[in-house]
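*Asks:* build the 3D model from these lines:
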Amino acid sequence: MNKEINLIDLGNKDYKETWDYQENLFQEIVSIKLQKREFPTLTTPNYFLFVEHPHVYTLGKSGDISNLLLNEIQLAQKGATFYKINRGGDITYHGPGQIVGYPILDLENFFTDIHKYLRLLEETILLTIAEYGLVGTRSEGETGVWLDVGTPFARKICAMGVRASRWVTMHGFALNVNANLGYFDNIIPCGIRGKAVTSMEAELGKKINEEEVKQKITKHFSSLFEATFITQS
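*Replies:* Okay, the predicted model is just below:
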């Protein structure tokens, strides 16, 4: 089992370009897995992408388009784009000040349990924000990381949505660090009415160093997955 993960920081990159890049890496891993039937000594690579997207709304395959509250003209006025994509979950927003992480892993290198995978993604974020004094929790039946669950002030700080096929993952999480939360007013986030969205900046009252947050995410991810990151330029 290969527990090395190629870490690639794409910087600020268009959503569709990044999605295509994810698909290429995904197909590379699946292709090697198929070849392994004939050549069992082959190993599959793993990838972890960090990226920040220009303003974009994405709708998961089971999502409801009515959760997008803008028409095409209004989207253009907001400087935002929209894509219907092949991950789980409903609608979400990505934009500047948000750290997006896309692990593209062959889970057969780690464990074959999607539920465990999602819980470890959540745990990675829970441990990361805890280093800033934020007490995150899970919300039953609602993937992601929340604050003050079970109170009238419940709010989501990190959204998650993944796709997995042949035990290969893609898509991932979006942690609101210094994001402009006003863009969430244009959707019903994740299709969940009546619950707010927040960011680390909003909670802590100051701008947060995003590079530092990325370092903490990779530290906790590597520990939880018992993996080693290899930084790619």
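
*Asks:* from here on, just use CA atoms for contacts and neighbour counts.
*Replies:* Noted.

*Asks:* now for the longest strand along the chain, which elements pack on it?
*Replies:* Longest strand of the chain, by residue count under DSSP state E: strand 155-165. Packing partners of strand 155-165 (3 or more Cα pairs under 8 Å, 6 or more residues apart in numbering; DSSP states H and E): strand 142-147, strand 168-176, strand 196-197.

*Asks:* ok, the nearest residue to Ala159 once chain neighbours are set aside to Glu72 distance?
*Replies:* Nearest non-adjacent residue to Ala159, counting by Cα to Cα, 6 or more residues apart in numbering: Gly144, 4.9 Å away. For Gly144, the distance to Glu72 (Cα to Cα, to the nearest Å) stands at 28 Å.

*Asks:* all strands of the protein, in order?
*Replies:* 4-12, 47-52, 56-59, 81-84, 91-94, 98-104, 136-139, 142-147, 155-165, 168-176, 196-197, 228-232.

*Asks:* could I get those as JSON lines with distance to Thr128?
*Replies:* Output for the strands of the chain, formatted as JSON lines (distance: least, Cα to Cα, whole Å):
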{"stretch": "strand 4-12", "distance to Thr128": "18"}
{"stretch": "strand 47-52", "distance to Thr128": "15"}
{"stretch": "strand 56-59", "distance to Thr128": "25"}
{"stretch": "strand 81-84", "distance to Thr128": "29"}
{"stretch": "strand 91-94", "distance to Thr128": "19"}
{"stretch": "strand 98-104", "distance to Thr128": "12"}
{"stretch": "strand 136-139", "distance to Thr128": "10"}
{"stretch": "strand 142-147", "distance to Thr128": "11"}
{"stretch": "strand 155-165", "distance to Thr128": "11"}
{"stretch": "strand 168-176", "distance to Thr128": "10"}
{"stretch": "strand 196-197", "distance to Thr128": "18"}
{"stretch": "strand 228-232", "distance to Thr128": "17"}
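
*Asks:* would you do the same for the sequence below? I want to compare the two.
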Amino acid sequence: MQNSHTFLTRSARATAIAALASVVTTAAHAEDNDHDWYLSLNGGASIHTDDVEFTNGTNTVETDFNTGFTFGGAVGYRWTDYNFGGFVPRTELEVSYTENDVDTIDFSGNGAGNEVVADGSQISNVGIYGNVFFDLPNVISNDLTPYIGGGAGINIVSHNLLYGAGGLNLNDDGDTVFAWHVTGGVNYALSEQLSTFVDVGFRQAVDAGSVRRAGSRALTGAAGGTFEDDINSIVVRSGLSVDF
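*Replies:* As a prediction, this is how the structure comes out:
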């Protein structure tokens, strides 16, 4: 089970790296003398806002996650010819990878109290988003630009929640679900083409699900089937942006 998850985690990371490489290639071939195109890279923390109550409609696997990490990148375009009350729009394609270890698990079908969580219990996802942001330049200073926006796309969520006796787990190679976020932050210009930024956002993966198993055998009935719930998190990031 652990070897399988290790392979899946590496596969998810490889997917994120491959997507980021595609983003870099796209940006590198963008020909625009006005530097409207940009490439950004970021990293930070992923903090779940509450316990995730995965449920099959009868029982729940209530899971509390530790603060995890996230990293990613985006290629974007600033629509500098447009201005909406001082807000200048930009659009981007974002790819990210996020991972959180499990702190506690409580299965309702086993009475009150937390289960014994095995090493390696975690959840990860590869996110792909189409984003729209609005910059508010020259309000604070020429170098400091606040922004706000959001996006929607998909999360490919990989579960590996190991607990209890008999190898009980929620395990899935990758459940593809709808995801969205709202994000705000500030960008600080270091030079004409290079800037740094920090932002914070709320992100949700909708109805991320996984099958409850004993080892590799899928369980059925009231204690089995697919357990689903929304996954809500606060993501705090910092990064660099390069204009082309």
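
*Asks:* mind telling me the TM-score for this superposition?
*Replies:* Put the two chains on top of each other and the TM-score (TM-score structural alignment, normalised by the length of the first structure) is 0.28; 110 aligned residues with a Cα RMSD of 5.8 Å.

*Asks:* among the helices and strands packed on strand 155-165 of the first structure, which is nearest Lys16 of the first structure?
*Replies:* strand 168-176 (12.3 Å; Cα to Cα).

*Asks:* packing partners for the closest one?
*Replies:* Applying 3+ Cα pairs under 8 Å, 6+ apart, we find strand 168-176 of the first structure packed against helix 15-35, strand 98-104, strand 155-165.

*Asks:* of the ones you listed, flag the one that's most buried.
*Replies:* Mean neighbour count, computed with mean count of other Cα atoms under 10 Å, is highest for strand 98-104 among these, reaching a mean of 24.

*Asks:* so what does that strand touch, helix or strand wise?
*Replies:* Going by 3+ Cα pairs under 8 Å, 6+ apart, strand 98-104 of the first structure lies up against helix 15-35, strand 47-52, strand 168-176.

*Asks:* buried stuff in the last one?
*Replies:* If I follow you right, that is strand 168-176 of the first structure. For strand 168-176 of the first structure, burial by neighbour count (16 or more other Cα atoms under 10 Å) applies to 168-176.

*Asks:* quick one: work out the angle between that strand and helix 15-35.
*Replies:* 150 degrees (axes from the mean of the first three to the mean of the last three Cα atoms, to 10 degrees).

*Asks:* burial of the closest residue to Gly11 of the first structure other than its chain neighbours, as a residue count?
*Replies:* Nearest non-adjacent residue to Gly11 of the first structure, counting by Cα to Cα, 6+ apart: Val51, 5.2 Å away. The number of residues packed around Val51 of the first structure, counting by other Cα atoms under 10 Å, is 22.

*Asks:* ok, Val51 of the first structure - contacts?
*Replies:* Applying Cα atoms under 8 Å, 6 or more residues apart in numbering to Val51 of the first structure gives the contacts 9-13, 99-101.

*Asks:* where do the strands of the second structure begin and end?
*Replies:* Applying DSSP E to the second structure gives strands spanning 37-48, 52-55, 60-65, 68-78, 88-107, 122-135, 144-163, 168-189, 194-214, 217-218, 226-243.

*Asks:* so can I have JSON lines of these showing mean neighbour count and distance to Asn3 of the second structure?
*Replies:* Putting the strands of the second structure into JSON lines (neighbours: other Cα atoms under 10 Å; distance: least, Cα to Cα, whole Å) gives the following:
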{"stretch": "strand 37-48", "mean neighbour count": "21", "distance to Asn3 of the second structure": "25"}
{"stretch": "strand 52-55", "mean neighbour count": "21", "distance to Asn3 of the second structure": "24"}
{"stretch": "strand 60-65", "mean neighbour count": "20", "distance to Asn3 of the second structure": "22"}
{"stretch": "strand 68-78", "mean neighbour count": "22", "distance to Asn3 of the second structure": "21"}
{"stretch": "strand 88-107", "mean neighbour count": "21", "distance to Asn3 of the second structure": "17"}
{"stretch": "strand 122-135", "mean neighbour count": "22", "distance to Asn3 of the second structure": "14"}
{"stretch": "strand 144-163", "mean neighbour count": "22", "distance to Asn3 of the second structure": "11"}
{"stretch": "strand 168-189", "mean neighbour count": "20", "distance to Asn3 of the second structure": "13"}
{"stretch": "strand 194-214", "mean neighbour count": "20", "distance to Asn3 of the second structure": "16"}
{"stretch": "strand 217-218", "mean neighbour count": "14", "distance to Asn3 of the second structure": "16"}
{"stretch": "strand 226-243", "mean neighbour count": "20", "distance to Asn3 of the second structure": "22"}
